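K.L.:
My questions are about this predicted structure, shown below with the sequence.
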Amino acid sequence: MSFQSILGNFALILFVLTIGTGIVWFLDMFVLSKQRRAAADKALAELDARQARLASDGIKIDEVDRAELEAKILRQPVWVEYSGSFFPVIALVFFLRSFLYEPFKIPSSSMLPTLYVGDLILVNKFEYGIRLPVINKKVIELNNPKRGDVMVFKYPVDPTVDYIKRVVGVPGDKVVYHNKRLLINGQPLSYQTMPDFLDEEHLNYSRQLTENLNGVSHRILNDDRAPAFVNDPFNFPKRENCSYDNEGFSCVVPEGHYFMMGDNRDNSLDSRYWGFVPDQNIVGKAFFIWMNLGNIKRIGSFH
């Protein structure tokens, strides 16, 4: 793993910080604090003995603040104090984002009109099973992704990058995209025309339709200027499961993999180009927009 990829892996950085601050916290709790306590007790005992000798000799006793001396000796070193203070917070954040919910920011328009650039979303990390952080290995089976889910996953071409798309095909499905319409296992999806969608970022209109996928009704966009065929697909694993022609493509989803597409169909780099998403790349199910600094009306759940 390169240094640059380590810097880009926030989960790994958070894990290292949790372990590092945790070691310092436990070391101080069970070793260093006891050493400071013993040193304080010894210093106070020596002070009391000295004061007693002075008093017995009729010498004026030094005015020493015992509480101040004790506090000074018991005070944590700065590096211990900061590590101990940060550990509970870092550990809590690490637990929450590793096993419960993780925030993400939408960086592109590939999921328009469902998700906008700048949407800050929450991803359910346990919906598809409990996974060990950093290595992303599933240890407890729960639910499997379903057609229509909006899912975050590690980009198969570069697993240090997170992608978000909609699940179109699950293991065993035959996914056909013909003239910009989907057929799943030979059954065409239903579509309903809607008013054209204005992309305010690029100031252009796109054809907008409602697509019903596995009972999940959601909006998609088509660009009439874009061709239906897939231009220059990658040489991805299991490429033999797919065939391409001038009107689209056909793919059979292999076991343990998923076929993903963006809702902005003609402006999305997805499974049509780089192939299937293996189960081990799954991060979680996206389900809620918790903030958009440019438009607070975006806050809420989505399909």
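P.N.:
Arrived safely. Numbering: from 1, shown residues only.
K.L.:
from here on, contacts and neighbour counts on C-alpha atoms
P.N.:
Will do.
K.L.:
Flag every buried residue along the strand or helix carrying Leu209.
P.N.:
Using DSSP states H and E, Leu209 maps to strand 204-213. Using 16 or more other C-alpha atoms under 10 Å as the test for burial, strand 204-213 gives Tyr205, Ser206, Gln208, Leu209, Thr210, Glu211, Asn212, Leu213.
K.L.:
give me the element the most centrally placed residue in the chain is part of.
P.N.:
When C-alpha atoms, centre = their mean is applied to the chain, the residue found nearest the centroid is Glu102 (4.6 Å). Element membership for Glu102 (DSSP H and E) is strand 101-105.
K.L.:
which residues touch Asn292?
P.N.:
Under the criterion of C-alpha atoms under 8 Å, 6 or more residues apart in numbering, the neighbours of Asn292 are Gly118, Asp119, Leu120, Arg298, Ile299.
K.L.:
Which residue is the nearest non-sequential neighbour of it?
P.N.:
Closest residue in space to Asn292, ignoring its immediate chain neighbours: Asp119 at 4.8 Å, by C-alpha to C-alpha, 6 or more residues apart in numbering.
K.L.:
Can you give the contact residues for stretch 256-276?
P.N.:
109-114, 156-157, 164-171, 219-223, 226, 230-239, 249, 253, 277-279.
K.L.:
put this beside the first:
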Amino acid sequence: MNTKIPKKKSAKPLLDSKRKRTKKVGKKRKKNQIIAKNQNSSLHKKKKQRRKKKATFVKMLRTTLLQLIIAIIIVGLIVYALSFFLFSVPKVSGYAMMPELANGDRLFVNKLETIKRFDLVVLKANKQRDLSVRRVIGMPDEDIYYKNDQLYIDDTFQVERYLEKPLKDAHQDSMLLTGDFTLNQISGAKKIPEKKYLVLGDNRRYSTDSRNYGLVEDTDIIGVVRMRWLPLQSMKSF
């Protein structure tokens, strides 16, 4: 009896299949590497662009801030320079102008305005040359006197409307708000000389003014009060 011996299968097809799989895996790996490289490159570019944008923004912000600071300094210097010639913003010190002005009020003062009767003015008074606010009562070439709480200018009675309430309160207490005096008593003159003014505080019983230190030179007057701007709730123009 003849027995057939089975032939062994060739290993070549297996090797070819293995090579194909290896080659396929290699191509896929290479493709993935290329994709990853491209992704990394794209990510790097995006990061670089973001850094560039951030650097540009920071540079622009610094430039803007620098320009703003320079502008503020220039404006501040201009305002400071103008304040010597055009205006000032002093603070009220004391209670001589109550009830019109209170201690600590901030004012806007026009240095170029012509002085008129009953204007509030900022002036350098007394030996210490302290800044104070007073009301102009007497003008150059006028005769001034007070009698029974009434102001007379060249023998003509003048109404002081800003003293309406203080006068009423004083008279209710049977007191004078402004003690009697004449121009001659406080200055030795019959008329107020040129370039001089008689000033009084509205708080007449407690104010230090021309009754104490005499007439005020026009060169000692800083300017005319045109506004109280602080406190805001009491803002008022004069």
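P.N.:
Happy to help now that I have it. If you're wondering where the values come from, they're calculated on a predicted model, not measured in any experiment.
K.L.:
overall similarity of the pair, as a TM-score.
P.N.:
Overlay of the two chains. TM-score (TM-score structural alignment, normalised by the length of structure 2): 0.59; 166 aligned residues with a C-alpha RMSD of 3.5 Å.
K.L.:
one step back: where does the strand holding Glu102 of structure 1 end up in structure 2?
P.N.:
Residues 87-91 of structure 2 are where strand 101-105 of structure 1 lands when matched by TM-score structural alignment.
K.L.:
Which two among the contacts of Asn292 of structure 1 are spaced furthest apart?
P.N.:
Farthest-apart pair in the contacts of Asn292 of structure 1 is Gly118 and Ile299; separation 11.5 Å (C-alpha to C-alpha).
K.L.:
Name the nearest of the contacts of Asn292 of structure 1 relative to Glu46 of structure 1.
P.N.:
Using C-alpha to C-alpha, these come closest to Glu46 of structure 1 at Leu120, 60.6 Å.
K.L.:
which residue lines up with that closest one in structure 2?
P.N.:
Looks like Leu120 of structure 1 aligns to Arg106 there (TM-score structural alignment).
K.L.:
so what's its match up against?
P.N.:
Shown in contact with Arg106 of structure 2 (C-alpha under 8 Å, 6+ apart): Val89, Pro90, Lys91, Val92, Arg228, Trp229, Leu230, Pro231.
K.L.:
ok, and the most crowded of those?
P.N.:
Arg228 (22 neighbours; other C-alpha atoms under 10 Å).
K.L.:
circling back to that earlier point, so what touches the match of strand 101-105 of structure 1?
P.N.:
Asn103, Gly104, Asp105, Arg106, Leu107, Phe108, Val109, Asn110, Lys111, Leu112, Gly223.
K.L.:
what's the longest helix in structure 2?
P.N.:
Ranked by number of residues, the top helix in structure 2 under DSSP state H is helix 12-85.
K.L.:
Looking at neighbours, which among the contacts of Asn292 of structure 1 is most surrounded?
P.N.:
Asp119 (23 neighbours).
K.L.:
now that residue: how far from Phe153 of structure 1?
P.N.:
17 Å (C-alpha to C-alpha, to the nearest Å).
K.L.:
do the same with Met260 of structure 1
P.N.:
10 Å.
K.L.:
Between the two, point out the one with more neighbours.
P.N.:
Taking neighbours as other C-alpha under 10 Å, Met260 of structure 1 and Phe153 compare with Met260 leading, 27 against 21.
K.L.:
Now do the same for the equivalent of the more buried one over in structure 2: helix, strand or coil?
P.N.:
In structure 2, Met260 of structure 1 lines up with Val199, judged by TM-score structural alignment. Three-state call for Val199 of structure 2 (DSSP: H, G, I helix; E, B strand; the rest coil): strand.
K.L.:
contacting residues for the nearest residue to Val199 of structure 2 once chain neighbours are set aside?
P.N.:
Residue nearest to Val199 of structure 2 in three dimensions, not counting chain neighbours: Val136, with 4.5 Å by C-alpha to C-alpha, 6+ apart. Contact partners of Val136 of structure 2, counting by C-alpha under 8 Å, 6+ apart, are Lys116, Arg117, Phe118, Asp119, Leu120, Val121, Tyr197, Leu198, Val199, Leu200.
K.L.:
Nearest to Ile74 of structure 2 among those residues?
P.N.:
Distances from Ile74 of structure 2 to the contacts of Val136 of structure 2, taken by C-alpha to C-alpha, are shortest for Val121, at 29.7 Å.
K.L.:
Just give the closest residue to the aligned residue in structure 1 for the closest one, not the sequence neighbours.
P.N.:
In structure 1, Val121 of structure 2 lines up with Met151, judged by TM-score structural alignment. Spatial nearest neighbour of Met151 of structure 1, excluding adjacent residues (C-alpha to C-alpha, 6+ apart): Lys285 at 4.6 Å.
K.L.:
Tyr101 of structure 1 versus the one you found, what's the distance?
P.N.:
9 Å.
K.L.:
can you map out the strands along the stretch 151-300 of structure 1?
P.N.:
Listed in chain order, the strands of the stretch 151-300 of structure 1 (DSSP state E, counting those that start in this stretch) span 162-169, 174-178, 181-184, 187-188, 190-199, 204-213, 216-222, 242-245, 248-252, 257-261, 277-278, 282-291, 300-301.
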